[in-house]
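Undergrad: what would the 3D arrangement of this be:
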Amino acid sequence: MRGRRYLIFIVLVVLAMVAVVLLNGGMGSATGPVMIGILLTAVLVLISVGVTTDFYSELVDSMRTESLLKVNACRFYLYGRGGSGKTTLIKSWLGGDIRPEQSTKFFAFYSGEKYVDLETKKQSRIILSDYQGQSPSQNTLNASAKVLGQPGRRLINAVFFVVDIAPRLERNNQPLSTEELIDWLATDTESKIQKRLEQHLEYIVPAILEIVFATVYSTNLLNVTLVINKIDLLESVVAMGCIPGISQANVDEYARNLFRRIEMNVREACDRITSPEHHIDFNVSIVSAANGTCVAQTFNEVLRRYANVSSNRSKPERRRTAA
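TA: Here you go, the predicted structure:
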């Protein structure tokens, strides 16, 4: 931020010097010195504003954001309760030190480049929406049209509904580590998992699903995925024998059965907007955003389909010739 301010400062100083040189031809007139004085005063005010406030840096950021969102990109829309791991999921795929391109109190988006094909080194721009998750309206009524596209012309290619095994817990305003979460989950395990499941069931209900799909739907939508996060926590407590009858061999099946009702609700909502002319893939992905298990695979599957569809759309139609 400071470097950007210095750059703006230098540009303004240079412009001021150029203006003075150009106006020097009028020094002989009565108004020449007055005009130069006014100009220098105005420039000094502009410099002061640029150095002491975020006005110019925010202007540059806004222009960059506008430009960024106009490019073709594979766009992901993540929906899920607060603490389910949406942001961690994004950072796991893009890199832990990635920062949002734009952030408000409720809504943010991330952007980057990802390889579609390592062999050909083909890349695609990606944009991912994120929000706090305390209220569904944050990612529906208050969602940014610049990220989603204008109503009636939405640009979203994939919707990920994110659920998890255990909530985010904090101590002294800091989230518990994975080890601390495992210790917490190791006692009264099934009851705690069931309570978290009920929270997701209250959040992802058919009425809300209808609103979500009404918010994001267009023929650009290619994929809907139910993402079951924090499988690493479940694997750990299963290994400790905290859930009778469940072993490492069937832990994924257990996780999927937990969220079967949500899966059916999402699938049915997806089926209602699917037509013979517009097929939407539906997947269930079991991941760990914390350690990266199956995260890249989940996103890359969508990215490859987006690239294939985009490639087919860009191919010119062959003209039929009469026999």
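
Undergrad: contacts, neighbours, all on C-alpha from now
TA: OK.

Undergrad: surely residue 272 is in a helix?
TA: Yes. In this structure, residue 272 lies within a helix as judged by DSSP: H, G, I helix; E, B strand; the rest coil.

Undergrad: that one: neighbour count?
TA: By other CA atoms under 10 Å, 10 other residues sit near residue 272.

Undergrad: roughly how far does it sit from residue 52?
TA: 54 Å (CA to CA, to the nearest Å).

Undergrad: and if you look at residue 59?
TA: Going from residue 59 to residue 52 by CA to CA gives 14 Å.

Undergrad: one more: residue 129?
TA: Taking CA to CA as the measure, residue 129 falls 32 Å from residue 52.

Undergrad: got it, and residue 123?
TA: The spacing between residue 123 and residue 52, counted by CA to CA, is 39 Å.

Undergrad: what about the strands in the stretch 101-250 of the chain?
TA: Remark: strands assigned in the stretch 101-250 of the chain by DSSP state E, counting those that start in this stretch are 102-103, 107-117, 122-131, 158-164, 170-171, 174-175, 223-229.

Undergrad: so the last one versus strand 158-164, what angle?
TA: Relative orientation of strand 223-229 with respect to strand 158-164: 20 degrees, computed using axes from the mean of the first three to the mean of the last three CA atoms, to 10 degrees.

Undergrad: so which of residue 123 and residue 52 has more stuff around it?
TA: Per other CA under 10 Å, whichever of residue 123 and residue 52 has more neighbours is residue 123, with 14 against 9.

Undergrad: this one as well, want them side by side:
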Amino acid sequence: MHKIEVPEANITFDFPESALEFNQEQTILFSKLLLLYQSGQITFKQLQIHLTYHFLNLKRRADFTKSENNQVAENIYQIGKLVKDYFTEYRENEETKYKVKMDFYIQKIPKLTVDGIEFYGPTDALFNTVYGEYLQVMNHFTEFSKTKSLDDLDAMVATIYRPQKDNYKKLKTSTEYDGDIRKKFNANLTANYVSFISKLDLETKYAIYLYVASCQHFIANCSALDIGGGNSIDLSQLFNGDETEANGLGMLGTLFSLAETKAFGNIKEVAEQNTYDVFAYLVKQSQDYKKLKKNART
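TA: Reported below is the predicted structural model:
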């Protein structure tokens, strides 16, 4: 967190260094301004100024056309440069453009409320998702990335945001509690959840899109996932650099392949396994195959 000091007023402001330090309100505002920037409704400089005012919680806006406010304008401009740290700068058609960094994998929107019904989201980096849920959310994520269809965006959000488990208060104290407040994933119920999720504002749903995109980026580039006991695994080898569509594995194919091995059981049972447990198994399979291939050459 950047510390911005104003000695004359004896005030110190906190300014996020990256999206990892955003709170929920900042995450949704960023999403809203990003949508406006991507659609050409505001310039990148306007995005910088709006975020700076909000992040510093400045209620009063100075009239920058007046000379006496030149110093204020300069201060805002200099602080606003920090916003560039949330983006990767690149050139296209001799024009400078900005692509958002995938730093949104920390869960900042744990709960949504629609028509009085609460929907709970997954934890950081999709850690508490099951494999069938992961496959479905990535399918909708990929389709929205291609088509920008709001139906796909709604289905993506509705896949991972679900109501609280029945009898949750009693269940969470029992030995059967799996640590997830959400109802068990059931693909057949997604359409029902969509009827509620579709009523959310676009910036909130797009903020969740950034979260899913960042989670997949984290997974596809994670070369040292801590699995305890001083051990780690390299998930990146499973994706071959393909993180946008998450099909480096031939995703759906792995569901059937794993079912054939009986490592987790049938297709339904594989789909109900924790996503990261499945990844860990696939990494081991990949490593065993490479060893077998290497030994065959010697």
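
Undergrad: once they're superposed, tell me the TM-score.
TA: In this superposition the chains share a TM-score of 0.25, using TM-score structural alignment, normalised by the length of the second structure; 126 aligned residues with a CA RMSD of 6.4 Å.

Undergrad: the stretch 1-150 of the first structure: helices as residue ranges?
TA: Using DSSP state H, counting those that start in this stretch, the helices assigned to the stretch 1-150 of the first structure run over residues 2-23, 32-52, 55-69, 86-94, 145-148.

Undergrad: pipe the ones you listed into a markdown table and attach distance to residue 284 of the first structure per row.
TA: A markdown table is the format used below for the helices of the stretch 1-150 of the first structure (distance: least, CA to CA, whole Å):
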| stretch | distance to residue 284 of the first structure |
| --- | --- |
| helix 2-23 | 44 |
| helix 32-52 | 50 |
| helix 55-69 | 29 |
| helix 86-94 | 15 |
| helix 145-148 | 23 |
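
Undergrad: verify the stated contact: residue 234 of the first structure with residue 251.
TA: Yes. Taking contacts as CA atoms under 8 Å, residue 234 of the first structure lies within contact range of residue 251: 7.5 Å.

Undergrad: which one's more surrounded, those two?
TA: residue 234 (27 against 16).

Undergrad: residue 301 of the first structure: what's it in contact with?
TA: Under the criterion of CA atoms under 8 Å, 6 or more residues apart in numbering, residue 301 of the first structure has no contact partners.

Undergrad: what distance do you get for residue 310 of the first structure to residue 124 of the first structure?
TA: 10 Å.

Undergrad: higher neighbour count, these two?
TA: Using other CA under 10 Å as the criterion, residue 310 of the first structure and residue 124 rank with residue 124 on top: 18 against 15.

Undergrad: separation between the more buried one and residue 296 of the first structure?
TA: Residue 124 of the first structure is 15 Å from residue 296 of the first structure, where distance means CA to CA.

Undergrad: I'd guessed residue 223 of the first structure sits against residue 213; true?
TA: No. Using CA under 8 Å, residue 223 of the first structure is not in contact with residue 213, being 11.9 Å away.

Undergrad: more neighbours: the two, which one.
TA: When residue 223 of the first structure and residue 213 are compared on other CA under 10 Å, the one with more neighbours turns out to be residue 223, at 22 against 18.

Undergrad: quick one: the more buried one from residue 303 of the first structure, how far?
TA: Going from residue 223 of the first structure to residue 303 of the first structure by CA to CA gives 10 Å.

Undergrad: and what of residue 10 of the first structure?
TA: 42 Å.

Undergrad: compare those two (neighbour count), which wins?
TA: Using other CA under 10 Å as the criterion, residue 10 of the first structure and residue 303 rank with residue 303 on top: 28 against 13.

Undergrad: that one contacts residue 74, doesn't it?
TA: Yes. Counting by CA under 8 Å, residue 303 of the first structure does reach residue 74; the two are 6.6 Å apart.

Undergrad: need the overlap of contacts for the two.
TA: residue 124.

Undergrad: ok, and residue 268 of the second structure, which helix or strand is that part of?
TA: Per DSSP states H and E: residue 268 of the second structure is located in helix 267-271.

Undergrad: what is the subsequent helix or strand relative to that helix?
TA: Taking DSSP H and E, what comes next after helix 267-271 of the second structure is helix 275-297.

Undergrad: follow-up on the earlier one: just put the strands of the stretch 101-250 of the first structure in CSV and tack on distance to residue 48 of the first structure.
TA: Putting these into CSV (distance: least, CA to CA, whole Å) gives the following:
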stretch, distance to residue 48 of the first structure
strand 102-103, 26
strand 107-117, 30
strand 122-131, 35
strand 158-164, 45
strand 170-171, 42
strand 174-175, 38
strand 223-229, 49
